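Colleague: only geometry, no sequence info:
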């Protein structure tokens, strides 16, 4: 049996990895054909009755004619064959490309172990312990983790493997919480307050021999690893597995479903009818009911405050998804949006608001001039249930908001105008933040991201982790991939980076850097270090909210051949380019303070850079607290760890950086801008067949449906399998 993706990887074209200009594709993955061209070609089976083929009866003249015709065609074939042979002699076919080194590592298959193999975390053995990276077995014959473990599979999950509702929220009703904060009023899906927000369901334990992440750590971020999610418990509450007539999407008719009834027995409310849900109204009602939790004036004047003394207010966060007119909202995408709103906003009592920031691609539509045109455009391009959370914008609108001239561009590699969404996606987010000063933080999210875990747990734990981090060494720690099996504990990793700083030639980042510029926006208070770098004992910044949280490390683009490193606008070209930092993929959490600085730099001095360079660079220039969050990232092969550390954290040449020509090393990861493994693994989790593997038959006759801990996938370009 072929291992997943093997056929696709074998045909990768390394030339597509090279940066090109006008037609550079930021989504196309070498060797992956979005499901259209990744077929396995086989000889056709003989047609029924083929063994009974007989020659028809022919007359003598017809036999002579047939013989002449055969001789003629044989002559043609011989002549053309001779010519092809001569051409091959003079024009040799190029040899097949050499495999990248990482393609020689053996496949990992523990991801596909299902519910029948669940064990407690303490009894879990990751498959990396017995799949040796130096074994280099043939990719098509390497045994799976399930085969190696030789499980004695029962016909269904064991009785102890029962799903449970997972709630990562603070104990809102406990005396300890209420002593510090205002009570949380429950929010509902409907105006009649009859339909509560649903829970999601997880299974205790994880599949035996489930693959460990290579980058990042559940434990470091405080995300639960001792449980996992399968598709019914994760998506059933949002419409998966029940019919459109009941208000769901179906989608499970051809899916393995052993034990799914246990989820349906527990789900409350049963099978929500989402056909009449208005998410905008639900979010607004939730906030109004809980307004005292966030508004200092409301809190001061409240009866609860007068009776019990001062209570803390909570910050609010906008969760902004960037979409566009013409975007196709699949059933899977709609369930993802429902999960985000329910888990982030409604169940938290309004701590988050989910927004769709919709790019109107046709600049001739005057959405700013007519409420009627605005509403019609919205209704034609967004599903009805999300009308109330959508905000439209256009590039023409941004040209008015940030008017020309934008001069002194160092290099425009894409050839596109500065206001294009490709080069100026941050303009819309800056504008949106100015329209919504009520939010303290803004998650900049993309439509092709998926998360198998609980959205509130993931985002809250990231924020809490970032708040605990000191500023000393933060930029340097955030410039590397954290590999726990190489670096050990986070404390050990911190000490290692500190030693590298001491032995290196570069000065550590400590407050805003000095650089020459024609004009500068003043940095805000609190960004100058209170002591020298040496005197600080990892104290400055602890307890301070992070202004920027990213999902990939920061890097200095001048030390790489990243294609957009010189897309810098508005800075004096007679001076050296300003120092910069980049984090690939624009997904991040930005503070109001950071977005205000980005806005001011843009409208005051017409400063801007490529979208993945602009927020980290502004944060760097102004001494803001910025961190790469070490979230778990998985790979489809068992890399040698010393080699992995060298490739990703210590490339021998600048051009080998994983954020330049060396980015092919991330094709087999679960998170990068062009990863192929991410989509393949996610579709398998949904129960689909991927390149002829997985799907209902294999799940029913194997270890059951997949069960994953929280994994952030990117990109997911489609969700239907073969």
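Modeller: Now that the structure is in, tell me what you want to look at. All figures in this text were calculated on a predicted structure; none of them were measured in a lab.
Colleague: okay, CA-based contacts and neighbour counts for the rest of this
Modeller: Will do.
Colleague: Tell me where the stretch 101-250 of the chain has helices.
Modeller: Remark: helices assigned in the stretch 101-250 of the chain by DSSP state H, counting those that start in this stretch are 145-149, 175-180, 218-221, 231-235.
Colleague: want to try a markdown table for those helices, with distance to residue 517 and mean neighbour count as columns?
Modeller: Listed next are the helices of the stretch 101-250 of the chain as a markdown table, based on distance: least, C-alpha to C-alpha, whole Å; neighbours: other C-alpha atoms under 10 Å:
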| stretch | distance to residue 517 | mean neighbour count |
| --- | --- | --- |
| helix 145-149 | 57 | 17 |
| helix 175-180 | 47 | 12 |
| helix 218-221 | 38 | 17 |
| helix 231-235 | 51 | 23 |
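Colleague: May I see those helices organised as JSON lines, with distance to residue 347 added?
Modeller: What follows is the helices of the stretch 101-250 of the chain, written out as JSON lines (distance: least, C-alpha to C-alpha, whole Å):
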{"stretch": "helix 145-149", "distance to residue 347": "38"}
{"stretch": "helix 175-180", "distance to residue 347": "16"}
{"stretch": "helix 218-221", "distance to residue 347": "21"}
{"stretch": "helix 231-235", "distance to residue 347": "16"}
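Colleague: Check it against this one:
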């Protein structure tokens, strides 16, 4: 028992408790809003000691001592938490956004598909107060009006330009005998009529296809959805509406996944294409060398899924992981390796001294098909790798130890990068993320977009949500942000940020600006790969009441707290350069911060290139645009920030740590009922199964629901 639980604290100090989160007026009352970030209780917390027989006198002594200790703990806990309590937001029964009209077009099925040229988003009618929308086909259809097609984002590999610069991509297979070819996935070349536009972000700006949608059979059927285990699939579609899904199987043979070893498949693919990732050796002949043009090596990337022992891998999760490995690693000729980085929560298991125990722990914790991509780690290892002390903590509202997975979740990522220096970039991915589109198209397009971003104004643009319907083109948005920056007394970020301190690593010459901010014509940084790519804005926590804004260690308290930046949830792409600097700052300088704050702050301090990608984010209802911009981009005071007490505004979005709409949308897309809505009967009797554009969803805390 923890006596501190008797005190009125925030939700275990994970984040600010949402004001009014228990209100009957909230549409997400039944959804758990606690954030999961591969964090766990103390090792062994699930074990309980046996009963111990005690004498009466010993029981009295024990009871007296317990009461005394309890009193001391409560008093101490109260004093330690008193400041946090004074910051608690006022109770509120409802929020303005709960009164906004809900969208329904998301649930129009494949029976309503139209080419994009004929599509009208639901906002068009609602924002103009048009109460009668043009009718859509609401009758059951024997087949969708459009046919699915094999989606191929790898056409560049066949282009003459690519072949002139890089070695060719050699085809990889699922089996060693090279008889089982990699599957294709299928999209529809159209959109459900009246499906909503995203509120934040843009397909066009990132170069993503915005004229196609994905339904569950075309997206995950090739990975085992919809056919039985006896055939090597996972089932999951016994009671599903499946009209027209047979057109997928006519184009894609069902694959038996029962004997696939993904680790071996990845390794074979890399070995087959190894030449693509190495610097080419010049020919020895003088005449040949004169005409020789070296091929450019292709960057390698690690895609790291963060898990823990005891994690339950639902069959839906297996579909997602198979898609990641196929689309990112095998179909790219080994450009990516997908890794499963698993925390062993019980530190008493000697995985570092006994290979047999290591293997036994791995096999008990991970599905067999992923054994070959898994690496185990523990908090004890992190204590050895990054030893204390980390002095002069400014504030630790969670009260958690620095090496615990809660405050030290970034340590194993740094460690992994040091153990695997062969990669140029590392994607830090959470197990509760889902994506409805094609992984390679998404990763490639956002990486290219970030590479082409000029550094001038990039920190400022990355601190805001881009709303195309309000802000106009990306160029218009950039001009608006520049004007706001000139009005800001703090001015722009330009190169490494210096501040008073008791010791720092030396700055890199290549990150120092080549000219002044005013002299730069949006040239510096164009063509430079981003060191950090995030999926939520990179904001200044000192201007919010985000609860962990001052959780900073190792910097002398004789000086002011260092400047910081943070992007909520640790999902990101990080360069080897950034991770090497962060590793050295951690073990050499004993500097660290809260996990979501440390990599962005490293980028800020050392002048690295960091960008928030404006990927499409949807909301469950119609927000007035000016009001949405004021709430999300221009809060009137720190306590209004959507990164703090204002987090309730994110509940209806498709991407945030506490989103309720993300999970609801995902389960409805799979054909399950949610809040007594949807399900197979509704799909069968109306417009069929849902079809969504490429959308990144978070968090997905569970995936199954009732079908009827």
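Modeller: Cool, got the structure. Fair warning: this is a prediction, and the values are worked out from it, not measured in the lab.
Colleague: Residue 552 of the first structure is nearest to which of the helices of the stretch 101-250 of the first structure?
Modeller: helix 218-221 (14.9 Å; C-alpha to C-alpha).
Colleague: With the second structure overlaid, how far apart is that closest one on average?
Modeller: Helix 218-221 of the first structure: mean distance to aligned residues in the second structure after superposition is 0.4 Å, counting by mean C-alpha distance after the TM-score superposition for the first structure.
Colleague: Give the aligned range of that helix in the second structure.
Modeller: Residues 203-206 of the second structure are matched to helix 218-221 of the first structure when aligned by TM-score structural alignment.
Colleague: and if you look at stretch 76-85 of the first structure?
Modeller: Per TM-score structural alignment, stretch 76-85 of the first structure has no counterpart in the second structure.
Colleague: out of the helices of the stretch 101-250 of the first structure, which comes closest to residue 314 of the first structure?
Modeller: Nearest to residue 314 of the first structure, of all the helices of the stretch 101-250 of the first structure, is helix 175-180, at 10.7 Å by C-alpha to C-alpha.
Colleague: quick one on the thing from earlier: between the helices of the stretch 101-250 of the first structure, which gets nearest to residue 567 of the first structure?
Modeller: Closest of these to residue 567 of the first structure is helix 218-221, at 33.8 Å (criterion: C-alpha to C-alpha).
Colleague: Could you list every helix and strand in contact with that closest one?
Modeller: helix 455-468 (3 or more C-alpha pairs under 8 Å, 6 or more residues apart in numbering; DSSP states H and E).
Colleague: Where does the helix it packs on end up in the second structure?
Modeller: Helix 455-468 of the first structure corresponds to residues 439-452 in the second structure, going by TM-score structural alignment.
Colleague: Other residues contacting that stretch?
Modeller: Residues from elsewhere that reach stretch 439-452 of the second structure, judged by C-alpha atoms under 8 Å, 6 or more residues apart in numbering: 153, 206-208, 323-324, 327-328, 525-530, 533, 611, 613.
Colleague: do stretch 693-708 of the second structure as well
Modeller: 191, 210-214, 239-240, 314, 316, 432-438, 615-617, 654-660, 662-663, 666-667, 671-674, 679-681.
Colleague: Keep only those of the contacts of stretch 439-452 of the second structure that are in strands.
Modeller: The members of the contacts of stretch 439-452 of the second structure that map onto strands under DSSP state E are 533, 611.
Colleague: what does the longest helix along the second structure correspond to over in the first structure?
Modeller: In terms of residue count, the longest helix belonging to the second structure (DSSP state H) is helix 56-86. Aligned using TM-score structural alignment, helix 56-86 of the second structure spans no residues in the first structure.
Colleague: from the chain's centre, how far out does that helix sit?
Modeller: 40 Å (C-alpha atoms, centre = their mean, to the nearest Å).
Colleague: just to revisit the earlier point, for PyMOL, what selects the buried ones among the contacts of stretch 693-708 of the second structure?
Modeller: To isolate the buried ones among the contacts of stretch 693-708 of the second structure in PyMOL, judged by 16 or more other C-alpha atoms under 10 Å, type:
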select buried, resi 191+211+212+213+214+240+316+432+433+434+435+436+437+438+615+616+617+654+655+656+657+658+659+660+662+663+666+667+671+672+673+674+679+680+681
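Colleague: where along the stretch 201-350 of the second structure do the helices fall?
Modeller: Using DSSP H, counting those that start in this stretch, helices in the stretch 201-350 of the second structure cover 203-206, 216-220, 246-251, 262-272, 286-291, 315-324.
Colleague: my bad, the stretch 451-600 of the second structure
Modeller: Counting by DSSP H, counting those that start in this stretch, the stretch 451-600 of the second structure has these helices, from start to end: 458-461, 468-471, 474-487, 576-587, 598-606.
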